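> can't give you the sequence, but here's the structure:
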């Protein structure tokens, strides 16, 4: 299945989104709405599991978008119940960019004390070794997903309850995980001890909701209560409400800083901060660090927009929509000829020629990964008659792959892994190129003194190469992690 935007291969792919509710009528409808709000986190496939007293567990897993699969009355009628969880997926690096229906979550397992379903956002960095061990002991895997390891570990646990079994299973797991799970009556949420991926708690009437982001609570009219803490497990029932446990050894939190830069929706709240305001602050910091004389500040739509606004406000250079995005460029676009394929990014973006002609333009984007799209956009701007093109990037150079649930190219395919900033400027053919510094990014997200090199407040491995959890499976395959001396 093609990516959501066939010509946009120069972005880090969103990882996954999870959502769950308990104590509401027609839970599946709430889950579908929540997943729709989280669609930016995964567009390849989605699934919903519910439980009803009469029909038991019910599930539907589909390839494609939520709006195309979970809006018909026929589909929603097979998902009755007052409790349900769901998942939207984009396949991560380990799956080689392809999703099969067998890999679509939530996964379901039947245990001695009853059934349970689980949906996972993140990546298990020791999944290969766990999988080998489980297969040697007789487990039979139905998918290629690392998340299925959790179900098998739960099956081998001797815990008396499903939450007990989940705790035991997750203690054997390394990496990043935000999980929503369900039994017949319980909604369960859990974050890894570092809290790399987000998970929030909401209240809707007499019921409760768990979601990857607050924007998914907004769409169902739920009240945001709080974030699930790093290393916390919550067990929620309609009768007793929220029970909190901390099954893991305490650790210093390392939330993914790229959630602030790109992954999360700008209308979400992370760590008590508006994502939109944080991105605007990033633009302001970028303008302080990398000023340039120009006539217009233009975002690369849509992810560069808040940072471009911040850059404009800080610099005093007018903001303008110099590039217009075709909002109807969908995943089903067919490429009938080589000529159309060569049009590339022009099928998605078009330059506002009357605005650009003769102007010195600052283009603000959230990141540069391979650099392919950046070169095409630069060519479009120059073809439209721009006098100068200056790139300003609202994140530091992405020089290291992510192993915590983000589909990142191999390191040698990351432009910043093989080129200096000056070499990248020459490669892209722009008049200037500047990235925000890592300290500047930290200041923008609220760390006034910048990054503490001895105790960074975030996971920034994609920029620094310092992995808070060793990517043991990848190291086993020969990946050279950064040493302390570097």
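Nice, I can see it. These numbers were taken from a predicted model, which means no experiment stands behind them.
> when you work out contacts or count neighbours from here on, use the C-alpha atoms and nothing else.
Fine.
> buried set for stretch 373-387?
Buried residues in stretch 373-387, counting neighbours by 16 or more other CA atoms under 10 Å, are found at 373, 374, 377, 378, 379, 380, 381, 382, 384, 385, 386, 387.
> for the residue nearest to residue 191 when sequence neighbours are not counted, give its distance to residue 36.
Spatial nearest neighbour of residue 191, chain neighbours left out: residue 178 (4.5 Å); criterion: CA to CA, 6 or more residues apart in numbering. Per CA to CA, to the nearest Å, residue 178 is found 18 Å from residue 36.
> mind checking which of those two has more residues around it?
More crowded of residue 178 and residue 36, by other CA atoms under 10 Å: residue 178, with 28 against 21.
> that one contacts residue 193, doesn't it?
No. Applying CA atoms under 8 Å as the test, residue 178 and residue 193 come out as separate, 10.1 Å apart.
> which residues in the stretch 351-486 of the chain form strands?
360-365, 388-393, 432-435, 458-459 (DSSP state E, counting those that start in this stretch).
> also this one, for the comparison:
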């Protein structure tokens, strides 16, 4: 069984007005690789035409040949890294998607999920539209192409007025780049400057790599249009209460990124501190489940006054797939990625910090691994509330029946993962640690309170573990 983690759908990056646009986009995607490892692509513009290179695989592999960049000319480019949450994992679904239509060429890169995509697709197909992919993103292109408005900006506004859900979008034509973020602001998107060039990225860590200046975050509901004449900002949608995804702080975003007005690393340390206040335990050492558990474990250890140690070492060179023996190595999927340091764990009362428990199978194997390495006690602490509901806004989570906390109490989960004790960060503590204040977050994966509802939210069979 694989070491399961929820996975983000994708990351996007774009730059306008730089002579090395495609090369810098490659570097930006490299910094955003954590947001998607299935496939990637770049579309560039030289002011007359759009040029494309897309493939399955990691950024370094897809763009490993320097000659590729000779086929991506121009001073503007957008790029995309993908992990599919809608649509099959095949080449035709790799983004950015480029199309030619009556008004020229346009490419699109999308982070998020549209909750009404199938309804719109059925309607468009009834009127004769033909879809080339199985992604919800293509719906946006069809709406844009069939819009009666004359300007690109108005056609984009028209198309976005029809869709519901989570989206951060980059559009590229021969002469302009357009960025858009949904009115709820589910996913992060930031704006930067590199000399005279404008840069847009899912996370600020991509700006850091190319030494671009962080200007600001693109606001929920904002559309930014960049041309040779400069940048203009539009807010065409009705203003609604923002709902940025709290799980970006818990797990997805890189610790060095600045999102939703906060540094991710500092927020995760504060999660750990608050977790300790709520679930302090007498122990000898605190260890993280690397890598996402590290900042929270540091915060917990500092608050508790207990030594922080690296009791589990992660193999960073494991790819997405590997040949697994049938019976010869127990818990192979976990052991190939994590290995205990026996000298650190032997005879110790250990607090294990992780960011979440999804199905519970990985946590169970980690607890047994730590105990088999000689730990006298294993106490598990989770730096987020129980994940009881699936996400429909751009994160690949299991169905509700596969989420262990949807049908089992914390004590039942403790017994299943064989820990001596188990404690989750409360919802109140989570929001307090992130400093939510008057800025609400989407925490539907914990509470089931979805900001945008739709027919797919129906009761599902429960997971039977015992």
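Happy to help now that I have it. What you are looking at is a predicted structure, and each value in this text was computed from that prediction instead of being measured.
> what's the match for residue 253 of the first structure in the second structure?
In the second structure, residue 253 of the first structure lines up with residue 242, judged by TM-score structural alignment.
> no, scratch that, I was asking about residue 26 of the first structure
In the second structure, residue 26 of the first structure lands on residue 20 (TM-score structural alignment).
> OK, contacts around its match?
Applying CA atoms under 8 Å, 6 or more residues apart in numbering to residue 20 of the second structure gives the contacts 74, 75.
> roughly how far does it sit from residue 45 of the second structure?
Taking CA to CA, one finds residue 20 of the second structure at 11 Å from residue 45 of the second structure.
> what sits in contact with each of those two?
With CA under 8 Å, 6+ apart, residue 20 of the second structure and residue 45 have common neighbours 74, 75.
> residue 352 of the first structure - how many residues pack around it?
15.
> quick check: the aligned residue for it in the second structure?
Checking TM-score structural alignment: residue 352 of the first structure goes with residue 341.
> which SS state does residue 274 of the second structure fall under?
helix (DSSP: H, G, I helix; E, B strand; the rest coil).
> who's in contact with it?
Taking CA under 8 Å, 6+ apart, one finds 300, 425, 429, 430, 433 in contact with residue 274 of the second structure.
> in the first structure, what residue corresponds to the second one?
Which is residue 425 of the second structure. Per TM-score structural alignment, residue 425 of the second structure is aligned with residue 436.
> swap in the first one?
Following TM-score structural alignment, the counterpart assigned to residue 300 of the second structure within the first structure is residue 311.
> pretty sure its match contacts residue 290?
No. Using CA under 8 Å, residue 311 of the first structure is not in contact with residue 290; the gap is 9.8 Å.
> which of these two has more neighbours?
Ranked by neighbour count (other CA under 10 Å), residue 311 of the first structure and residue 290 place residue 311 first, with 32 against 18.
> so which helix or strand takes in the more buried one?
If you go by DSSP states H and E, residue 311 of the first structure is part of helix 305-315.
> after that helix comes which helix or strand?
strand 323-325.
> buried set for that following strand?
Quick answer for strand 323-325 of the first structure (16+ other CA under 10 Å): 323, 325.
> tell me what that strand is packed against?
Judged by 3 or more CA pairs under 8 Å, 6 or more residues apart in numbering; DSSP states H and E, strand 323-325 of the first structure is in contact with strand 349-351.
> what ranges does the stretch 1-150 of the first structure have for its helices?
Secondary structure of the stretch 1-150 of the first structure (DSSP state H, counting those that start in this stretch): helices at 27-37, 66-69, 73-77, 127-136, 148-156.
> can you tell which of those is closest to residue 332 of the first structure?
helix 66-69 (11.8 Å; CA to CA).
> the closest one corresponds to what range in the second structure?
So helix 66-69 of the first structure sits over residues 59-62 in the second structure, by TM-score structural alignment.
> after superposing, tell me the mean distance of the matching stretch to the first structure.
Superposing on the first structure places stretch 59-62 of the second structure at an average distance of 0.6 Å from its equivalents, by mean CA distance after the TM-score superposition for the first structure.
> for the residue in the second structure sticking out farthest from the centre, give me its contacts.
Taking CA atoms, centre = their mean, the residue of the second structure most remote from its mean C-alpha position is residue 347, at 37.9 Å. Counting by CA under 8 Å, 6+ apart, residue 347 of the second structure touches 374, 375, 376.
> and the second one, what's its match in the first structure?
Under the alignment (TM-score structural alignment), residue 375 of the second structure maps onto residue 386 of the first structure.
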